[in-house]
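Participant: have a look; sequence and predicted model below, questions after that.
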Amino acid sequence: MNSKKRAWFVLGITIIINILCQEYFFTEQFINFNPGRHNILYSAPYFVIGGLLYLYRKEIHNWMNIIGGWMLLFCLVLNIGYFLLPISDLLGHSLFPLLIVFTAYHMYALGSDKKWLHNKIIDFLSGISMEIYLCHMVMFRVVERLHLENYISDSNLNYVVTSVLTICLAICFAYCVQRGLDKLLLKKIA
């Protein structure tokens, strides 16, 4: 995505592929499980919208400075609406409500100068964010192999425990890998 025009085109293609997969291929006719979150075709629009927002980061940052805290309020209203309002035909498809909420929060985070988004913890995590991104699905697969559903009967608690374990493992692994690569590269340079 080296241009904004190409990024918009790719976003459109990923949305079309996502909808086609959910409406046709992810049905009982082809599979007997819900592949949604386990499939790159499902997640592609979120990945591409992140890249698109990165291309517009300066404009978003300037815009967030103008509207300030109203964007956070807007994000919270969207989030509440996402959970309280049923997904209807008016919205077109189940992809769009979640994509809108995700995009709004991403825009707020990109453009915010708020202190609670700029502290030691966030700075540490942002320093290893690429490594976390690259390893998080592998860490999820490791946690998935633990079969926590056999030990935790409540699906909500299972989701929280799985998420926390995945995030913690990804952070630890990313930190160790980054630190190890830094030491290795420094030895080669010296």
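Facilitator: Great, that's in hand.
Participant: from now on I want contacts and neighbour counts done on CA atoms only, so please keep to that.
Facilitator: OK.
Participant: mind naming the longest helix for this structure?
Facilitator: What stands out as the longest helix in the chain, according to DSSP state H, is helix 155-189.
Participant: what helix or strand is the residue nearest the centre of the chain located in?
Facilitator: For the chain, Tyr46 is the residue whose C-alpha lies nearest the centre (CA atoms, centre = their mean; 6.4 Å). Tyr46 is part of helix 40-55 when elements are defined by DSSP states H and E.
Participant: what is that helix packed up against?
Facilitator: Secondary-structure packing of helix 40-55 (3 or more CA pairs under 8 Å, 6 or more residues apart in numbering; DSSP states H and E): helix 4-20, helix 95-111.
Participant: buried stuff in the helix or strand following that helix?
Facilitator: Counting by DSSP H and E, the next helix or strand C-terminal to helix 40-55 is helix 57-67. Buried positions in helix 57-67, judged by neighbour count with 16 or more other CA atoms under 10 Å: 60-61, 63-64.
Participant: picking that back up, I figured the residue nearest to the centre of the chain hits Leu99, correct?
Facilitator: Yes - at 6.8 Å, Tyr46 and Leu99 qualify as touching, with contact defined as CA atoms under 8 Å.
Participant: before we move on, back to that, which of the helices and strands packed on helix 40-55 is buried the deepest?
Facilitator: Ranked by mean neighbour count, the helices and strands packed on helix 40-55 are led by helix 95-111 with a mean of 18 (mean count of other CA atoms under 10 Å).
Participant: name the helices or strands packed onto it?
Facilitator: Helices and strands touching helix 95-111, by 3+ CA pairs under 8 Å, 6+ apart, are helix 40-55, helix 57-67, helix 70-84.
Participant: and with 10 Å instead?
Facilitator: Judged by 3 or more CA pairs under 10 Å, 6 or more residues apart in numbering; DSSP states H and E, the packing partners of helix 95-111 are helix 4-20, helix 40-55, helix 57-67, helix 70-84.
Participant: put this beside the first:
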Amino acid sequence: MSEASMTEDKRSMQQFAGVAGNRHYNDLDGFRAIAAIAIVVMHVHVRGEYVHTSTWLSTAVEPLGTFVTLFFIISGFGMCCGYYDRVKNGSMDIERFYSRRIAKILPFFALLVCIDVVAEGFSPNALWEAFADVTLMFNLLPDLNIQVIGVGWALGVIFLFYFLFPFFVFLMSTKRRAWGTFVASVVLSLSCVFHFFKTNGNIDDRRFIYQFMFFVAGGLLFLYRHRIESLNSVGRRLVLLVAVAVLPLLYVDVPAWASNVKQLVLWIPWMVFAIAKDHKVFSNPLTKFLSGISMEIYLSHLFIFQVIRICGLAYVSSDGTVSYVVALALTLAGGMAFALLAHRCIAVASRFIATSRRTGQPRGKHGVAEGDVR
């Protein structure tokens, strides 16, 4: 492999970690881990219907689903860290870019889809939905009511962002244009509230257009990252004060049109705090490990929880709080174990396929497979 290709591979691997130049934004590892765990905490409580838990616990857990939008902001920022400059100067390898995105997402997601289809007994509905899932383009469908890996809707939003990223860079190519794009993205989100994508009076928040403003917010943070990094200690303390002060908004009910705006107010101060400087509470070996499998935990946790229910471990006590805590711990542990095992199996399968392709290539006159020539 050439030195240029190796450099491209390294940058591709760094992209989702939030690396720009020589700066790795380590706090984003912690934020991804927290977001994934928060969503699991909420889903286990809701899907398990732990109605006998204490009131304070139910109140604390139910709004945590909003952490999915933090994923979107981080994705917008992280993609810009890895590819914004290369798209602008025309040095990005489009073939490698999309291949890397698909290789990162599809194998694990496809494995979960296959498991779900088998569990559904290969029903026609499940097969149609599974096919849509593995194309990764299902967010473009007019009807997004997909039950096969239902939580995968967020992955559909993120992949559509990958799909449109070169155009996204065009929209963010100057700060003036980026601010105009942000205003337009907010208006588009409001259009989903007041006109488009409403089913029985409810907003379909799984639509890319509805969530696009969060990716744009991540892009704006990237454009202003150097100014944020130059904040002195007083400025960073003020940002932390604001970030902590707005956290109670997580539990404040707002009208539908203000929901996304509320989430921007929640997450932007924390993103600024993370970009300004690394902090050990968010950047440490544990958060780095959890961040590395955060998407896998998110995608698989409902499947793991269903296995726990089948095994009779979801309700181990008459006390709802105890049952919930046990089920949550088992779901998190099971999600981590499943993610690591699946990654190991996928890696072995990938090496086997790569080896088979090399051995199956026609040999050159010196007995070397033609594809091995660098």
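Facilitator: Cool, got the structure. None of the values given here were measured: they were computed from a predicted structure.
Participant: returning to that earlier point: which positions in the longest helix of structure 1 come out as buried?
Facilitator: For helix 155-189 of structure 1, using 16+ other CA under 10 Å, the buried residues are 158, 162, 165-167, 169-171, 173-175, 178.
Participant: so who does Cys345 of structure 2 touch?
Facilitator: 108, 339, 351 (CA atoms under 10 Å, 6 or more residues apart in numbering).
Participant: in CSV: the residues you listed, plus distance to Trp257 of structure 2.
Facilitator: Output for these, formatted as CSV (distance: CA to CA, whole Å):
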residue, distance to Trp257 of structure 2
Phe108, 35
Ala339, 36
Arg351, 49
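Participant: nearest to Val239 of structure 2, of the residues you listed?
Facilitator: Ala339 (35.0 Å; CA to CA).
Participant: was I right about Leu28 of structure 2 contacting Ala274?
Facilitator: Yes - between Leu28 of structure 2 and Ala274 there is a contact at 6.6 Å, judged by CA atoms under 10 Å.
Participant: translate Tyr224 of structure 2 into the numbering of structure 1.
Facilitator: Under the alignment (TM-score structural alignment), Tyr224 of structure 2 maps onto Tyr56 of structure 1.
Participant: list the contacts for that match?
Facilitator: Each residue near Tyr56 of structure 1 by CA under 10 Å, 6+ apart is listed here: 4, 107, 110.
Participant: how near is the residue nearest to the centre of structure 1 to Val138 of structure 1?
Facilitator: 18 Å (CA to CA, to the nearest Å).
Participant: which non-adjacent residue is nearest Leu240 of structure 2?
Facilitator: For Leu240 of structure 2, ignoring the flanking residues on the chain, the nearest one in space by CA to CA, 6 or more residues apart in numbering is Phe273 at 6.3 Å.
Participant: structure 1: which residue goes with the one you found?
Facilitator: Looks like Phe273 of structure 2 aligns to Tyr108 there (TM-score structural alignment).
Participant: isn't its match up against Cys75?
Facilitator: Yes - using CA under 10 Å, Tyr108 of structure 1 is in contact with Cys75, at 8.0 Å.
Participant: now the common contact residues for those two.
Facilitator: Both Tyr108 of structure 1 and Cys75 are in contact with Gly69, where contact means CA under 10 Å, 6+ apart.
Participant: can you count the residues close to the residue lying closest to Ala104 of structure 1 once chain neighbours are set aside?
Facilitator: Leaving aside its sequence neighbours, Ala104 of structure 1 sits nearest to Cys75 (CA to CA, 6+ apart; 5.9 Å). For Cys75 of structure 1, the neighbour count with other CA atoms under 10 Å is 21.
Participant: which residues touch Cys75 of structure 1?
Facilitator: By CA under 10 Å, 6+ apart, the neighbours of Cys75 of structure 1 are 69, 81, 100-108.
Participant: that one maps to what in structure 2?
Facilitator: Taking TM-score structural alignment, the alignment pairs Cys75 of structure 1 with Ala243 from structure 2.
Participant: mind listing what Phe26 of structure 1 touches?
Facilitator: 18-20, 32-36.
Participant: just Lys58 of structure 1 next, same as before
Facilitator: By CA under 10 Å, 6+ apart, the contact list for Lys58 of structure 1 reads 64, 110-111.
Participant: quick check: the nearest residue in space to Ile49 of structure 1 that is not next to it in sequence vs Glu59 of structure 1, distance?
Facilitator: Nearest residue to Ile49 of structure 1, sequence neighbours excluded (CA to CA, 6+ apart): Leu11, at 6.7 Å. As for Leu11 of structure 1, its distance to Glu59 of structure 1 is 19 Å (criterion: CA to CA).
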